[in-house]
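Show me how the following folds:
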Amino acid sequence: MSNMISAGIMVNVEVFYQPEYSNPLQSEYMFAYRITLENYNSYPVQLLRRKWHIFDSNGLYREVEGEGVVGVQPVLHPGESYQYMSGCNLNTDMGKMKGFYEMENLDTKKKFQVIIPEFEMIAPAKAN
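So this is what the prediction gives:
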């Protein structure tokens, strides 16, 4: 589990290997991750965009970016949290992800970035 507070937003990440969607013989590894965001600020915020940096153990790097998360742009009032699940496929049994969210202070309309802490994705057989 990884977590970090950045710009008043707590980002907590939990990773789960998905053996039912993986095929190691064909170098296909699927991971799910659950992210919980909590607004520690005194103002409401809206998550507008996300950008991911994804690395596998072969040195392959890719970026994924777009609007919102899982099709929504959630609003978090002070003290509120939002949780979602998503996934990442790799061609190796190990990798890592990190990135950031672009958010907006709904009171001032000022945009800011929230860091998504780096987290590892490791297939259980590799962890032994």
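
Could you use CA atoms for every contact and neighbour count after this?
Will do.

so residue 2 makes contact with residue 13?
Yes - contact criterion Cα atoms under 8 Å: residue 2 and residue 13 qualify, at 5.2 Å.

what residues do the two have in common as contacts?
117, 119 (Cα atoms under 8 Å, 6 or more residues apart in numbering).

Just want to know which of the two has more residues nearby.
residue 13 (20 against 14; other Cα atoms under 10 Å).

which residue packs closest to that one, ignoring adjacent ones?
Nearest non-adjacent residue to residue 13, counting by Cα to Cα, 6 or more residues apart in numbering: residue 35, 4.7 Å away.

this one next, for a side-by-side:
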Amino acid sequence: MPSAFAYSAETEGMVVRVQPSYLAAQSDPDANHWVWAYQIEIVNLTTAPLQVVARRWTITDAFGRVEEVRGSGVVGEQPVIQPGDSFAYASGCPLSTPSGSMVGAYFVQDQAGHIFEIAIPHFSLDVPDTRRTLN
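Take a look at the predicted model:
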């Protein structure tokens, strides 16, 4: 995992850090296909274990087209994150434009069964060395 994350958000003692990166080798601009990877770190700064039970993503391309993605857990897991510990994973996102953005939330459950939402920071997906588009 990268030591410095480009984007970070904190909600109720849970920190979500994101580092996106463009995958030129998996992209084919001539076919309108661009691919990014993103590394996520979820840090539990609370005093209780918390479990990530679901996620919601809003993915927007350079034309303003929006895709909503919802699912159980993250990368096939529903990790329990102990106090002071973290969970890290990597995933990816294809787009039909050379830029876009992602934002979302994780749904986290405490030991009493209460579920609350923690923010995933809004982050930009941009091909390096191109003019940036505000998404």
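
ok, back up a step: and the residue nearest to residue 13 of the first structure, what's its match in the second structure?
Using TM-score structural alignment, the equivalent of residue 35 of the first structure in the second structure is residue 40.

what's the mean deviation for the host helix or strand of its match versus the first structure?
Assigning secondary structure by DSSP states H and E places residue 40 of the second structure in strand 34-44. Its matched residues in the first structure lie on average 0.3 Å from strand 34-44 of the second structure after superposition (mean Cα distance after the TM-score superposition for the first structure).

For that strand, enumerate the helices and strands it packs against.
Counting contacts by 3 or more Cα pairs under 8 Å, 6 or more residues apart in numbering; DSSP states H and E, strand 34-44 of the second structure packs against strand 14-22, strand 86-95.

Onto which residues of the first structure does the following helix or strand past it map?
Sequence order places strand 50-61 as the next helix or strand after strand 34-44 of the second structure, per DSSP H and E. The alignment of strand 50-61 of the second structure onto the first structure (TM-score structural alignment) spans residues 45-56.

Measure how far the matching stretch is from the centre of its chain, please.
6 Å (Cα atoms, centre = their mean, to the nearest Å).

do the same with stretch 78-95 of the second structure
Worked out by Cα atoms, centre = their mean, stretch 78-95 of the second structure lies 9 Å from the chain centre.

just stretch 49-67 of the second structure next, same as before
Distance, centroid of stretch 49-67 of the second structure to centroid of chain: 7 Å (Cα atoms, centre = their mean).

What residues sit buried inside the host helix or strand of residue 113 of the first structure?
For residue 113 of the first structure, the element it lies in under DSSP H and E is strand 111-122. Applying a neighbour-count criterion of 16 or more other Cα atoms under 10 Å, the buried positions in strand 111-122 of the first structure are 113, 114, 115, 116, 117, 118, 119, 120, 121, 122.

For residue 11 of the second structure, see how far away the equivalent of the third one over in the second structure is.
Spelled out, it's residue 115 of the first structure. Matched to the second structure by TM-score structural alignment, residue 115 of the first structure sits across from residue 119. Separation of residue 119 of the second structure from residue 11 of the second structure (Cα to Cα, to the nearest Å) stands at 6 Å.

Now for these two: what residues contact both?
In contact with both residue 119 of the second structure and residue 11: no residue, using Cα under 8 Å, 6+ apart.

quick one on the thing from earlier: so after the strand holding residue 113 of the first structure, what's the next helix or strand?
helix 124-127.

residues touching the residue located most distally from the centre of the second structure, list them.
Distance to the chain centre peaks in the second structure at residue 30, reaching 26.8 Å (criterion: Cα atoms, centre = their mean). Counting by Cα under 8 Å, 6+ apart, residue 30 of the second structure touches no other residue.
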